[in-house]
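In: I would like the atomic coordinates for the input below:
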Amino acid sequence: NVMIIIFAIAMILMTFDKVRQIGVSMLASAGIAGIILGFAAQRSLATLIAGIQIAITQPIRIDDVVIVENEWGRIEEITLTYVVVNIWDQRRLIVPITYFIETPFQNWTRTTAELLGTVFIYADYRLPINALRDELERIVADSPLWDKRLAKVQVTNATDKTMGIRALVSAENSSNAWELRCLVREKLIAFLQRNFPDSLPRVRLETNKTIDKKTRHEIN
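Out: Next comes the predicted model:
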């Protein structure tokens, strides 16, 4: 209504030569103001629509575990304009509601809280893999963090110096999965140090044992 009134007054003033410039200025101001209001209304409308869409489709819910902006946290509060994410170190990340409509993010508890955790270890080629498999089974069997779904050891990489070994374990939620990963990593490293110290990563230097007399003389 205000914009209509300003426009009407500007048109009336433009009919008089002496105040025509005032009418032109009012029209210009009204146009700029209309553009500004249009942009503001568009953003507000987009935010409102995003809030309604979140409420209907529910890509996130209270207490969901999410990865947002490379931060692990839980959804603590959802409003029509913003979402509060409780980060693992007790910081609070305030995210516009439109973020969860326009930007890809990870929801670790969308359908179930169960997760698989991975532990990577690099060892020398002399390490017997079956011994490591047996040790992993003993570790998870003694831990209440394991949900008894999966525990396996696989060689996933091989370089000129070491082989990459992955231990895959399961847990009923992300917190248990993190704790179990740390436990398995610590126990497997201790197992290697205690039973197979020669299988820890190392750099080999080999020399030719046969040296002729001339070379030996030059070395001396």
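
In: Every contact and neighbour count from this point should use C-alpha atoms.
Out: Noted.

In: Buried residues, the longest helix along the chain. List them.
Out: When the chain is parsed with DSSP state H, its longest helix is helix 20-57. Under the neighbour-count criterion of 16 or more other CA atoms under 10 Å, helix 20-57 has 20, 23, 26-27, 30, 47-54 buried.

In: repeat for stretch 211-220
Out: Buried, per 16+ other CA under 10 Å, within stretch 211-220: nothing.

In: what's the answer for stretch 64-75, then?
Out: By neighbour count on 16+ other CA under 10 Å, the buried set for stretch 64-75 is Asp64, Val65, Val66, Ile67, Val68, Trp72, Gly73, Arg74, Ile75.

In: what packs against the longest helix of the chain?
Out: Under the contact criterion of 3 or more CA pairs under 8 Å, 6 or more residues apart in numbering; DSSP states H and E, helix 20-57 touches helix 2-13, helix 99-102.

In: which residues in this protein form helices?
Out: Going by DSSP H, the chain shows helices at 2-13, 20-57, 99-102, 129-141, 174-195, 213-219.

In: got the contact list for the third one?
Out: It stands for helix 99-102. Ala50, Ile54, Pro59 (CA atoms under 8 Å, 6 or more residues apart in numbering).

In: Same check on the first one?
Out: Contact partners of helix 2-13, identified using CA under 8 Å, 6+ apart, comprise Val19, Arg20, Ile22, Gly23, Val24, Met26, Leu27, Ala30, Gly34.

In: How many residues are close by the residue nearest to Glu179 when sequence neighbours are not counted?
Out: Spatially, and ignoring its direct neighbours in sequence, Glu179 is nearest to Leu145 (7.5 Å; CA to CA, 6 or more residues apart in numbering). Residues near Leu145, counting by other CA atoms under 10 Å, number 20.

In: where's Leu145 relative to Asp124, distance?
Out: Separation of Leu145 from Asp124 (CA to CA, to the nearest Å) stands at 29 Å.

In: try Asn70
Out: In terms of CA to CA, Asn70 sits 33 Å off from Asp124.

In: do the same with Asp160
Out: Plainly put, Asp160 is 10 Å away from Asp124 if you go by CA to CA.

In: higher neighbour count, those two?
Out: Of the pair Asp160 and Asp124, Asp124 is the one with more neighbours under other CA under 10 Å, namely 19 against 6.

In: Second chain to compare with the first, below:
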Amino acid sequence: MAPTYRLPINKAIEIALTIIFALILVRTINVFEDYFYLKYDLNKENNLKERKIRTQLQFVRKFIVSLIILVTIAIILLSFESMRKIGAGLLTGVGIGGIIIGFAAQKSLGNLLAGFQIAFTQPIRIDDVLIVEGEWGKVEEITLTYVVVNIWDQRRLILPITYFIEKPFQNWTRVSADLLGTVFLYLDYTIPVEPMRQELTRLLNENPLWDKRVNVVQVTDSTKDGTIEVRFLMSASNSSRAFDLRCYVREAMIAFIQTNYPESLPKKRLEHWDKPAGL
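Out: Below you'll find the predicted structure:
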């Protein structure tokens, strides 16, 4: 074959082999990721360990894949003589160029470092339940630069990864998925407390959402408008169950009071004084 054709063909084969090798590395990483996803399944009651491993695995996989792509592009570009000359010229100005690039990439480097911090110190994990920006949701994805929170109504809240390093937020599943749920009712002073305790116990025993840890009824406050604050405290194995259990208890207790103690529902009192005779 003539050198005119042989050199371009050799270069094309070299580039193709480089790309294929990079693709094999990426596919191998994906196979390992799938293996660990099957081994550490999130569909468990207490999945704290699985969430820890998946969070680290997802971040490390994305970082390594990005690194493979960058190295592959660099190898392909440097295989051309003209690009090697440009690279040698850039090295002579590496001092000033490095400062300029450092300032330009400051935000990206900050995101990358924040990603490493989140992956290994884990203030948040995959499938964690958060209250962030006034919204309740679960961590759906953690990338190198942002975090996706799946909100309860199926919207997606996208936040920069540095948000979880710099700003406060609530993590309901940081240590365990177990949660306490509360229901507050404001009732008249005439309401008897003991029947409500018995009714709450009956409701919880009949409901599979209750994890049988906490069952409490307390009068926690009295208000200026003539009512008392009654708190119903219960427990559940995760946040979704706790929310459903709270709604169930609230509805059932209101129905119980309406049926058995309607006179104890909140009311406004008005006292009327008759004028003494002769005035």
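
In: hang on, the earlier thing: farthest-apart pair in the buried residues of stretch 64-75 of structure 1, please.
Out: Asp64 and Val68 (11.8 Å; CA to CA).

In: Neighbours of Cys247 of structure 2, how many?
Out: Cys247 of structure 2, neighbours per other CA under 10 Å, totals 13.

In: That one matches what in structure 1?
Out: For Cys247 of structure 2, the aligned position in structure 1 is Cys182, judged by TM-score structural alignment.

In: re earlier: just the closest of the buried residues of helix 20-57 of structure 1 to Val155 of structure 1, please.
Out: Ile54 (42.0 Å).

In: Give the aligned equivalent of the closest one in structure 2.
Out: Ile54 of structure 1 maps onto Ile118 in structure 2, by TM-score structural alignment.

In: mind checking how far that match is from Leu112 of structure 2?
Out: Ile118 of structure 2 sits 10 Å away from Leu112 of structure 2, going by CA to CA.

In: And for Val216 of structure 2?
Out: Per CA to CA, Val216 of structure 2 is found 46 Å from Leu112 of structure 2.

In: Residues in contact with stretch 21-31 of structure 2: which ones?
Out: Contacts of stretch 21-31 of structure 2 (CA under 8 Å, 6+ apart): Arg61, Val65, Ile68, Ile69, Thr72.

In: same question, stretch 72-90 of structure 2
Out: So stretch 72-90 of structure 2 is contacted by Ile15, Thr18, Ile19, Ala22, Gly97 (CA under 8 Å, 6+ apart).

In: how about the fourth one, secondary structure?
Out: Judged by DSSP: H, G, I helix; E, B strand; the rest coil, the three-state class of Ala22 of structure 2 is helix.

In: What is the burial count for it?
Out: The number of residues near Ala22 of structure 2, taken as other CA under 10 Å, comes to 18.

In: again with the third one
Out: When neighbours are defined as other CA under 10 Å, Ile19 of structure 2 has 17 of them.

In: Which strand or helix spans it?
Out: Ile19 of structure 2 belongs to helix 3-39 when assigned by DSSP states H and E.

In: Buried residues of that helix, list them for me.
Out: Neighbour-count burial for helix 3-39 of structure 2 [16+ other CA under 10 Å]: Ile15, Thr18, Ile19, Ala22, Leu23, Val26, Ile29, Glu33, Tyr37.

In: Equivalent analysis for stretch 178-191 of structure 1, please.
Out: Within stretch 178-191 of structure 1, the residues that count as buried by 16+ other CA under 10 Å are Trp178, Leu180, Arg181, Leu183, Val184, Arg185, Leu188, Ile189, Phe191.

In: Which residue is the nearest non-sequential neighbour of the fifth one?
Out: Distances taken as CA to CA, 6+ apart place Ile139 nearest to Val184 of structure 1, at 6.8 Å, with adjacent residues excluded.

In: Looking for the alignment partner of that neighbour in structure 2.
Out: Under TM-score structural alignment, Ile139 of structure 1 pairs with Leu203 in structure 2.

In: Wait, that match touches Val249, no?
Out: Yes. In this structure, Leu203 of structure 2 is within contact of Val249 by CA atoms under 8 Å, at 7.2 Å.

In: Please flag which of the contacts of stretch 21-31 of structure 2 sit within strands.
Out: Among the contacts of stretch 21-31 of structure 2, no member is found in strands (DSSP state E).

In: ok, so of those residues, who is nearest Ser264 of structure 2?
Out: Distances from Ser264 of structure 2 to the contacts of stretch 21-31 of structure 2, taken by CA to CA, are shortest for Arg61, at 60.1 Å.

In: gap between that closest one and Pro8 of structure 2?
Out: Arg61 of structure 2 is 35 Å from Pro8 of structure 2, by CA to CA.

In: cool, and Thr173 of structure 2?
Out: 58 Å.

In: same question, Ala255 of structure 2
Out: 82 Å.

In: same question, Ser176 of structure 2
Out: The gap separating Ser176 of structure 2 from Pro8 of structure 2 is 60 Å, by CA to CA.

In: do Thr72 of structure 2 as well
Out: From Thr72 of structure 2 to Pro8 of structure 2 the distance is 19 Å (CA to CA).

In: go on, Ile126 of structure 2?
Out: To Pro8 of structure 2, Ile126 of structure 2 is 47 Å away according to CA to CA.

In: And Ser44 of structure 1, what's its match in structure 2?
Out: Match for Ser44 of structure 1 (TM-score structural alignment): Ser108.

In: Could you double-check that Thr162 of structure 2 sits in contact with Ala114?
Out: Yes. Taking contacts as CA under 8 Å, Thr162 of structure 2 lies within contact range of Ala114: 5.7 Å.

In: corresponding residue for Tyr122 of structure 1 in structure 2?
Out: Using TM-score structural alignment, the partner of Tyr122 of structure 1 in structure 2 is Tyr186.

In: count of residues packed around the residue lying closest to its match once chain neighbours are set aside?
Out: In space, and not counting its chain neighbours, Tyr186 of structure 2 is closest to Glu229: 4.8 Å by CA to CA, 6+ apart. Applying other CA under 10 Å, we find 17 other residues in the vicinity of Glu229 of structure 2.
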